[in-house]
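S.K.: Predicted model, plus sequence, below.
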Amino acid sequence: MSNELVINSTPKGDRIALLQDKRIVEYHFEESEEHFSVGDIYLGTVKKLVTGLNAAFIDIGYEKDAFLHYLDLGHNINSLNKFTKDVIAKRTSDGMLNGFEMEPEIDKHGKIDKVLAKNAPILVQVVKEPISTKGPRLSCDISIAGRFLVLVPFGHSINISKKITSKQERQRLHRLVQGIKPPNFGVIIRTVAEGKESEEIELDLRSLLAKWDAGTKALRDARPRDKIIGEMSRATSIMRDMLNDNFDSITLDNKEMYEEVRSYVQQIAPEKQNIVRFHQGKNKVFEQFGIEKQLKMLFGRSVSLPGGGYLIIEHTEALHVIDVNSGNKSNQEESQEDTAINVNIEAAKEIARQLRLRDMGGIIVIDFIDMKKPENKKQIYDVMREEMKLDRSKFTILPLTKFGLMQITRQRVRPELNIQTHEVCPTCGGTGKITASIAVSDIVEQNVDYILSKQNEKGLRITLHPYLYSYFMNGFPSKRIRWWFKYKTWVNLIQDSSLGITEFHFYNKSGEPIEIHG
């Protein structure tokens, strides 16, 4: 299975697509402006204590105060608060906790007003981004994720991913980390650490300690609402978590980000730095990889399946509902049961992809086509579990009920992603009335004639919808070839499926837009 990461930079932010075997499985949009991302660590201020909820509301600079529950304080909140006050008062400037005297752990059944005080400074980490009308959700159980390890300040234990099953390997990793871990730090060993050399793991630990130490120095002069430690960008965090031997390419169209990503890959996996590529083609990078078209087809209410069936995806405030339909496949199998099992298997695979793609969270209810045989129901359950293994979010899948319903809960830490798949007509502007749409090809030809004959432009380039592109390129001699005979210059046509069907743009050889007449 090949993995490709494609990043398109726009004025509003970066669009990130993860492809597996050329098909999109994850899509993210990272806004340019300040965003309260999962993993960011802030210096907050306790604004309100709500004993009825056993929680506090913390001001970290978002328009609504962030939520912090008692159970998210962590056992060593008193040690964290003591350290925070010492650093702000400049009684200590070192992030290394060698001589730090730990405070007693809090009671897990305690009350929040016994631990926190109103208007007190507090170091917090975002664990859930702002969603809908809710502010961010916070934790004081600080952790800093690296490629192989997760560093937990004020912890003691060494925990190993359950996905590392070899007893011998678990013992090796435990001994290795035990020998290099400084006091008053806990460590979680990630799955990707399995089989890695001690030098790589030690380098990762040193990098995490340096990040914590830099955060400590930033905390000394920080003011309330300041970000102390920022989580890396969504693109680099995907590489940190997923970069492996199956990664074939990372393609970017922004030179500055290209240098940043290449430097990061060189740091974490030097042997893979050559897979980072800068896109310089005439087509947009998402168009080149066929991503634009996939996005338009995959984010609608209805999603087609390869065998002729389709999904209907509905979103409500409480849950997501997915209905599986057989479509035109209903007459292709020998029996209704065969039709049901085949469509349901295709649906389970596509649903697992849709959950990652749209980052759907909370409760998901799937209405599969009814099946009578218990072994077929179990097969659908097994297929869904297998397909969801690649999902990095926490999830729980329940077997099908007697009504053919499957229930899934999936962790939601970011707002669900939606893409507008209905376009406003560029000709009528959404009014429902257009003039001379049939003459759009004539309008293009008139402008080509004017630009090449009157303005004597060379290196003319036109971006247009694939339908218009085909109209001018197909046939012999094609319209484009006729232009060459008439004007003695080639017109470069570029198809762009993000444009409306009657939309087109002219550019000169420098890539600057050319004003056209209608």
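M.R.: Noted; the coordinates are in hand. Numbers count the residues shown, from 1 in each chain.

S.K.: When you work out contacts or count neighbours from here on, use the C-alpha atoms and nothing else.
M.R.: Fine.

S.K.: what's the spacing between the helix or strand encompassing residue 441 and its chain's center?
M.R.: Per DSSP states H and E, residue 441 falls inside helix 440-449. Relative to its chain's centre, helix 440-449 lies at 41 Å (C-alpha atoms, centre = their mean, to the nearest Å).

S.K.: name the helices or strands packed onto the helix or strand that that helix is followed by?
M.R.: Counting by DSSP H and E, the element after helix 440-449 in chain order, helix or strand, is strand 461-464. Using 3 or more C-alpha pairs under 8 Å, 6 or more residues apart in numbering; DSSP states H and E, the elements in contact with strand 461-464 are strand 492-495, strand 504-507.

S.K.: Can you lay out these as TSV showing distance to residue 66 and mean neighbour count?
M.R.: Shown next, in TSV, are the helices and strands packed on strand 461-464 (distance: least, C-alpha to C-alpha, whole Å; neighbours: other C-alpha atoms under 10 Å):
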stretch	distance to residue 66	mean neighbour count
strand 492-495	45	18
strand 504-507	45	18
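
S.K.: now these in TSV, with distance to residue 281?
M.R.: TSV is the format used below for those (distance: least, C-alpha to C-alpha, whole Å):
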stretch	distance to residue 281
strand 492-495	11
strand 504-507	15
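
S.K.: out of the ones you listed, nearest to residue 210?
M.R.: Nearest to residue 210 among those is strand 492-495; the distance by C-alpha to C-alpha comes to 47.7 Å.

S.K.: Please list the residues outside the closest one that contact it.
M.R.: 282, 283, 459, 460, 461, 462, 463, 464, 465, 466, 469 (C-alpha atoms under 8 Å, 6 or more residues apart in numbering).

S.K.: Return the residues in contact with the first one.
M.R.: Just to be clear, that refers to residue 282. residue 494 are the contacts of residue 282 under C-alpha under 8 Å, 6+ apart.

S.K.: and here's the other structure:
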Amino acid sequence: MNNELVIDVTPNEIVIALLSNKQLIELTREKSNLQFAVGDIYLGKVKKIMPGLNAAFVDVGYEKDAFLHYLDLGHQFLSLNKFLQQALARKGKNISISKMRLEKDIDKNGTISDVVKSGQYILVQVAKEPISTKGPRLCSEISIAGRNLVLIPFSDKVSISQKIKSAEEKNRLKQLLQSIKPKNYGVIVRTVAEGKRVAELDQELRALVEKWEDSFLQIREMHPPKLVLGEIDRTTAILRDILNSSFENIYVNDAAAAKDLKLYISGIAPEKSKIVKHITGELPIFDQLGIDKQIKSSFGKTVSFKNGAYLIIEHTEAFHVIDVNSGNRSKAGNDQETNAMEVNIAAAQEIARQLRLRDMGGIIVVDFIDMHLAENRQKVFEKMKEMMALDSTKHNILPLSKFGLMQITRQRVRPEMNVEIQEKCPTCLGTGKIAPAVLLTDQIKQKLDVIVDRQSEKHLTLKVHPFVGAYINKGFWKNLRRQWQSELGIKLTVKEIPSYDLLGYKFFDKNNQEIEY
């Protein structure tokens, strides 16, 4: 499996596309000023206690108060709260967690009002980003993720990833971490730590502890709501979590971002630093690498996947519904049961990809084509489990019912990715009527006359759909581009952009800034 990452950096957002064997499997959009991301640690203020919900609403600076349930406080909440109060009151360097005497665990059957009071300052971590009309979901069992380890303050437990199968390797890692970890710190060993040497793990562990303790140096001057420790940006988080030997290339269209990525990768995997490639050119990076076309074909209500078969994907407030249809698919020599099973097997692969691509969470109900044999239903179930094993997000899959329905739950910590592929026609503006296409070149020429007359520009670029560009450049000596250049005394470059609508066009100056007219 060959993985590639394509990163489109714009002034307002960063769009990250993850490809596996050239096929788009994940798409992430991150605003440049993103706040309240999963993993961010805030100093908040309790606004209201809700005994009926056994929860509290906490002000962390979002427009809606964030939600903190009693069960998300963590066993060592009293120790965390004690440490926070000492840090807020203490001048100079904070006391080390290793030197603290931990408080007893809170009662797992207790109530929120026993341990939290209205108006109290509280340290919380974002567990779920704001989704729809809901504010962030919080927890107070703080964890700080690194590439190989996850640090958990106020705990002494060492846990090993279940994906590490070797019992010998599990014992080695557990004994190793127990011998090097500071007192009152717990550690979760991630899958990528398998086979790592003690020096590398010790270095990362020290860095995580230092990162945690340094975040409290200025906390005495903070007034909630305030960000105490931010999670690294989404691009770096993806690299931290999934970068492995299967990654062949990371393409990015921004020089500064490429430099930062190389620097980060050289720190965690020096042998992979050369895979970062800075892409330049007039075409958008997603157009150059064929990502835009995959996005347009993978989102929307209807998704085709094999030999005319397709999925219908509907979203409701309660859950998502996916209907599998065979379309006009037919295979000579196969009976209906065999055809149904083949379509369902292929659908299972595409559904697993769609769940990751759209980051669909909550309850998903899949209506497969009816199969009468229980063994065939089991094969589809096994295929779905196999494909979903590649998804790192927590999920649970139930076998198909007699009606061909499969239920899937998938953890949702961020809003669902939704790309609207049907747009209001920029040419007719939704009226359904356009000016005669034969007049398009006359309209372009008129706009060109106005720009040259008003702005005295001598070097212009016209960006159009490839069909229109081919027409303007048709011929060698007598094409329209050369005629316009000669008539207006300018240098005109025609660039063909596949993502433009058929009759759309834009003018740009020599600095590649769009010219408004």
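M.R.: Yes, it's here. From a predicted model like this one, the values you see are computed outputs, not experimental measurements.

S.K.: filter the contacts of strand 492-495 of structure 1 to the buried ones?
M.R.: 460, 461, 462, 463, 464, 465, 466, 469 (16 or more other C-alpha atoms under 10 Å).

S.K.: Surely residue 365 of structure 2 touches residue 405?
M.R.: Yes - counting by C-alpha atoms under 8 Å, residue 405 is a contact partner of residue 365 of structure 2 at 6.8 Å.

S.K.: ok, the two, which is more surrounded?
M.R.: Remark: of residue 365 of structure 2 and residue 405, residue 405 carries more neighbours, 18 against 15, as counted by other C-alpha atoms under 10 Å.

S.K.: Pull up the gap between the nearest residue to the more buried one once chain neighbours are set aside and residue 420 of structure 2, please.
M.R.: If the residues on either side of it in the chain are set aside, residue 405 of structure 2 comes closest to residue 367, at 4.7 Å by C-alpha to C-alpha, 6 or more residues apart in numbering. Going from residue 367 of structure 2 to residue 420 of structure 2 by C-alpha to C-alpha, to the nearest Å gives 24 Å.

S.K.: who's more crowded, those two?
M.R.: residue 367 (21 against 11).

S.K.: list the contacts for the more buried one?
M.R.: 321, 322, 323, 324, 404, 405, 406.

S.K.: between those residues, which is nearest residue 253 of structure 2?
M.R.: residue 322 (35.3 Å).

S.K.: for that closest one, what are its contacts?
M.R.: Residue 322 of structure 2 neighbours (C-alpha under 8 Å, 6+ apart): 311, 312, 313, 314, 364, 365, 366, 367.

S.K.: Secondary structure and distance to residue 394 of structure 2 for these - can I get that in CSV?
M.R.: CSV is the format used below for the contacts of residue 322 of structure 2 (DSSP: H, G, I helix; E, B strand; the rest coil; distance: C-alpha to C-alpha, whole Å):
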residue, secondary structure, distance to residue 394 of structure 2
311, strand, 23
312, strand, 24
313, strand, 21
314, strand, 22
364, strand, 13
365, strand, 17
366, strand, 18
367, strand, 22
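
S.K.: Give the buried subset of these as a PyMOL selection command.
M.R.: A single PyMOL command selects the buried members of the contacts of residue 322 of structure 2 (16+ other C-alpha under 10 Å):
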select buried, resi 311+312+313+364+366+367
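
S.K.: What residues sit buried inside stretch 397-416 of structure 1?
M.R.: So, applying 16+ other C-alpha under 10 Å, buried residues of stretch 397-416 of structure 1: 397, 399-400, 405-414.

S.K.: Out of these, give me the two with the largest separation.
M.R.: Top of the distance list for the buried residues of stretch 397-416 of structure 1 (C-alpha to C-alpha): 400 and 414, 27.7 Å.

S.K.: I'd say residue 441 of structure 1 and residue 469 touch.
M.R.: No - contact criterion C-alpha under 8 Å: residue 441 of structure 1 and residue 469 do not qualify, at 10.0 Å.

S.K.: so which strand or helix has residue 87 of structure 2?
M.R.: Going by DSSP H and E, residue 87 of structure 2 is in helix 77-89.

S.K.: what's the following helix or strand after that helix?
M.R.: In N-to-C order, the element after helix 77-89 of structure 2 by DSSP H and E is helix 112-115.

S.K.: that older thread, which one of the contacts of residue 367 of structure 2 sits closest to residue 16 of structure 2?
M.R.: residue 322 (25.3 Å).
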